[in-house]
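Peer 1: need a 3D model of the sequence below.
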Amino acid sequence: MAVFWAAARVIVGFVFLWSFLDKLFGLGFSATAGWLDGRSPTSGFLQHGASNGPGVFFRDLTGGGGGWLDWVFMITMAAVGLGLVLGIMTRLAALGGIVWMGLFYLSTYAPTDNPVVDIHVVVVLVLVGIMLSGAGRAYGLGRWWESRWTSGRAPWLLGG
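Peer 2: Below is the predicted model of the structure:
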């Protein structure tokens, strides 16, 4: 099981890391222009489902993207991705990923593919499994990280 959860951790981590890189540089996958080119990395998810439901809240949050939310988005995408890929602060990174997946789900509600269970829900379940399995300790830097940084400081959250 350790190999499965380690692989899931790295794969989901790369999803977040790729989102960061694509939105930073505009690599042409989900973002045609990058943050470095002056495009707001949050404009897509803020505008996607903004015509009704909870999506309206996200559109109105910053007036369509930009500002402080871009910084929060980019920093946390990089932190979640690196934490999961490297296996450090895995529980905290997974918790951050769960929060973002929940926000993405709400911003696009109701999903067009399946109004109950879409990919965001599946990723949340995988992230919960990563949190509960200690996936950062297997094939990651989790054991090293715990021995250096968590001695008495919330090992349940920062650990692998």
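
Peer 1: only C-alpha atoms for contact and neighbour calcs from this point on.
Peer 2: Fine.

Peer 1: show me what the host helix or strand of residue 125 packs onto, helices and strands only.
Peer 2: Under the criterion of DSSP states H and E, residue 125 resides in helix 119-133. Judged by 3 or more Cα pairs under 8 Å, 6 or more residues apart in numbering; DSSP states H and E, helix 119-133 is in contact with helix 2-25, helix 90-107.

Peer 1: one more pass at 6 Å, please.
Peer 2: Applying 3 or more Cα pairs under 6 Å, 6 or more residues apart in numbering; DSSP states H and E, we find helix 119-133 packed against helix 90-107.

Peer 1: neighbours around residue 136, how many?
Peer 2: For residue 136, the count of nearby residues is 31 (other Cα atoms under 10 Å).

Peer 1: that one against residue 143, yeah?
Peer 2: No. In terms of Cα atoms under 6 Å, residue 136 does not count as a neighbour of residue 143; the distance is 7.5 Å.

Peer 1: who touches stretch 61-77?
Peer 2: By Cα atoms under 6 Å, 6 or more residues apart in numbering, the residues outside stretch 61-77 that reach it are 16, 20, 40, 42, 43.

Peer 1: I have a second one here; can you model it like the first so I can compare?
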Amino acid sequence: MSTSHIHRANHLEHVEAPGSMLTTTAARALAVLRYATGFVFLWAFVDKTFGLGYATPSAKAWINGGSPTKGFLSSVEVGPLQGFFHDIAGTWYANWLFMLGLLGIGVALTAGIGLRVAAVSGTVMMAMMWLAEWPIAKGSTNPVMDYHLIYAIVLVVLAAAYAGHTWGLGRRWAKLSIVQRNRWLI
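Peer 2: Here you go, the predicted structure:
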């Protein structure tokens, strides 16, 4: 074996395996992404609850008797689940599941805890919203990939990268005995 081959082999022993190292800058960037994404979910919850006038007028606020799901789901015009979405539009359980999902995902992301649960529940929520909008049939600028799917991917990346450990409570959360016994809660 030549000296250059030996040098290359020794060098490879010290190379980090893919995914085994996250730079401080990358960890901080993921923390900022986590906070920003968490704020998106929390803002939607607050605006729909109190009708701050951005996406939800005060008269249609949840606390004023409005439905957080009726307008969006009853206006579904295309897609294979159109009838299903019309059937659940405005129901108490759809409203509560949607609002608890927004709140839970938002709190988990901003606190940096339960990111696996947030990733799974948020991905389900985003997939359902993608199906409701059904960009394939709308003549969208991109009939497959839209912001719902981007959010779902972001949630998975944040959970996979343990993004709650930087500027969040992820490390403390992971040490709790209930989390140690139920690793899916990380």
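
Peer 1: and of the contacts of stretch 61-77 of structure 1, the nearest to residue 92 of structure 1?
Peer 2: For those, the residue nearest residue 92 of structure 1 by Cα to Cα is residue 16; the value is 14.0 Å.

Peer 1: ok, the closest one - contacts?
Peer 2: By Cα under 6 Å, 6+ apart, the contact list for residue 16 of structure 1 reads 77, 81.

Peer 1: roughly how far apart are residue 172 of structure 2 and residue 66 of structure 2?
Peer 2: 38 Å (Cα to Cα, to the nearest Å).

Peer 1: how about residue 143 of structure 2?
Peer 2: For residue 143 of structure 2, the distance to residue 66 of structure 2 equals 31 Å [Cα to Cα].

Peer 1: which residue of these two possesses the greater neighbour count?
Peer 2: Remark: of residue 143 of structure 2 and residue 66, residue 66 carries more neighbours, 21 against 12, as counted by other Cα under 10 Å.

Peer 1: quick one: that one and residue 56 touch, right?
Peer 2: No. Counting by Cα under 6 Å, residue 66 of structure 2 sits too far from residue 56 to count as a contact (9.4 Å).

Peer 1: helix/strand/coil for the residue mapped onto residue 104 of structure 2 from structure 1?
Peer 2: By TM-score structural alignment, residue 104 of structure 2 lines up with residue 79 in structure 1. Of the three states, residue 79 of structure 1 takes helix under DSSP: H, G, I helix; E, B strand; the rest coil.

Peer 1: excluding its backbone neighbours, what's nearest residue 79 of structure 1?
Peer 2: In space, and not counting its chain neighbours, residue 79 of structure 1 is closest to residue 93: 6.9 Å by Cα to Cα, 6 or more residues apart in numbering.

Peer 1: check the burial of the equivalent of the one you found over in structure 2 by counting its neighbours.
Peer 2: Aligned counterpart of residue 93 of structure 1 in structure 2: residue 118 (TM-score structural alignment). Residue 118 of structure 2 has 28 neighbours, counted by other Cα under 10 Å.

Peer 1: repeat that for residue 29 of structure 2.
Peer 2: Number of residues near residue 29 of structure 2 (other Cα under 10 Å) recorded here: 14.

Peer 1: and it, how close does it get to residue 6 of structure 2?
Peer 2: Look at residue 29 of structure 2 and residue 6 of structure 2: by Cα to Cα, they are 37 Å apart.

Peer 1: measure residue 9 of structure 1 to residue 126 of structure 1 for me?
Peer 2: Look at residue 9 of structure 1 and residue 126 of structure 1: by Cα to Cα, they are 8 Å apart.

Peer 1: quick one: which of the two has more around it?
Peer 2: Legend: neighbour count by other Cα under 10 Å for residue 9 of structure 1 and residue 126, higher for residue 9 (30 against 18).

Peer 1: just give the nearest non-adjacent residue to the equivalent of the more buried one over in structure 2, would you?
Peer 2: Counting by TM-score structural alignment, residue 9 of structure 1 corresponds to residue 34 in structure 2. Spatial nearest neighbour of residue 34 of structure 2, excluding adjacent residues (Cα to Cα, 6+ apart): residue 109 at 5.7 Å.
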